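In: Sequence below, structure please.
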Amino acid sequence: MCRNIRQLHHFDPPATPEEVQAAALQYVRKIGGSAAPSRANQPAYNQAVATIAEATQQLLDSMVARGAPKDRQVEADKARARSAARFARG
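Out: Presented below is the predicted three-dimensional model:
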């Protein structure tokens, strides 16, 4: 759906509240169709972000992980390598 929303589950260290909030904001912006809502819609956006962030945190807290947690730096390096290969000029 939205490429800016990243997996938050099963990382070491765990996702921070700021990461959960940012993912919720990206989701609301995507489904709301606007990165900067009008003043009239701002309260609805803010409420949606808060609700989704809370639900996301509850989900992350209740999920059971198997295996070793992923390393954030290793995953970021893999993503950069995929991007470089995808957008390489040949």
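
In: can we go C-alpha only for contacts and neighbour counts from here?
Out: OK.

In: Name the residues of the helix or strand harbouring Gln73 that are buried.
Out: Assigned by DSSP states H and E, Gln73 falls within helix 72-86. By neighbour count on 16 or more other CA atoms under 10 Å, the buried set for helix 72-86 is Arg72.

In: Another sequence for comparison is provided below:
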Amino acid sequence: MCRNIKTLFNFEPPATEDEIHASALQFVRKLSGFNKPSQANEAAFELAVHEVSDVARRLLASLHTQAPPRDRATEAAKAKERSQARFAGR
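Out: As a prediction, this is how the structure comes out:
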């Protein structure tokens, strides 16, 4: 799993278009092995990012949960604590 792709479902406020696009971009980069595609592959790469963004947006809109929405600031603080604990001994 790409470490840079973040969970986007069940947050308040909801995921933005920029967050969805960034996740799609990371996913396509991982699949293709390209950080920046060549000119020959640029159109296919951009189309894939666009299509993955569309699918991700539809997925997020169709998901349902009984759990209360998570707070972005709280989740960011937890992630920072996990990172500090993970890298403290290095």
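
In: What would you report as the TM-score here?
Out: Overlay of the two chains. TM-score (TM-score structural alignment, normalised by the length of the first structure): 0.97; 90 aligned residues with a CA RMSD of 0.9 Å.

In: mean deviation of the helix holding Gln73 of the first structure from the second structure?
Out: Following the fit onto the second structure, the mean deviation recorded for helix 72-86 of the first structure is 0.3 Å by mean CA distance after the TM-score superposition for the first structure.

In: residues in contact with that helix?
Out: Residues from elsewhere that reach helix 72-86 of the first structure, judged by CA atoms under 8 Å, 6 or more residues apart in numbering: 11-13.

In: and the gap between Ala35 of the first structure and Ala44 of the first structure?
Out: Distance of Ala35 of the first structure to Ala44 of the first structure, computed by CA to CA, to the nearest Å: 13 Å.

In: So if I had to pick from the two, which one is more boxed in?
Out: Neighbours per residue (other CA atoms under 10 Å) separate Ala35 of the first structure from Ala44, with Ala44 holding more: 14 against 11.

In: On the three-state scheme, the closest residue to Pro17 of the first structure other than its chain neighbours is what?
Out: Distance criterion CA to CA, 6 or more residues apart in numbering; nearest residue to Pro17 of the first structure, sequence neighbours excluded, is Gln57 at 7.9 Å. Following DSSP: H, G, I helix; E, B strand; the rest coil, Gln57 of the first structure is assigned to helix.

In: surely Gln57 of the first structure meets Gln21?
Out: No - using CA atoms under 8 Å, Gln57 of the first structure is not in contact with Gln21, being 9.2 Å away.
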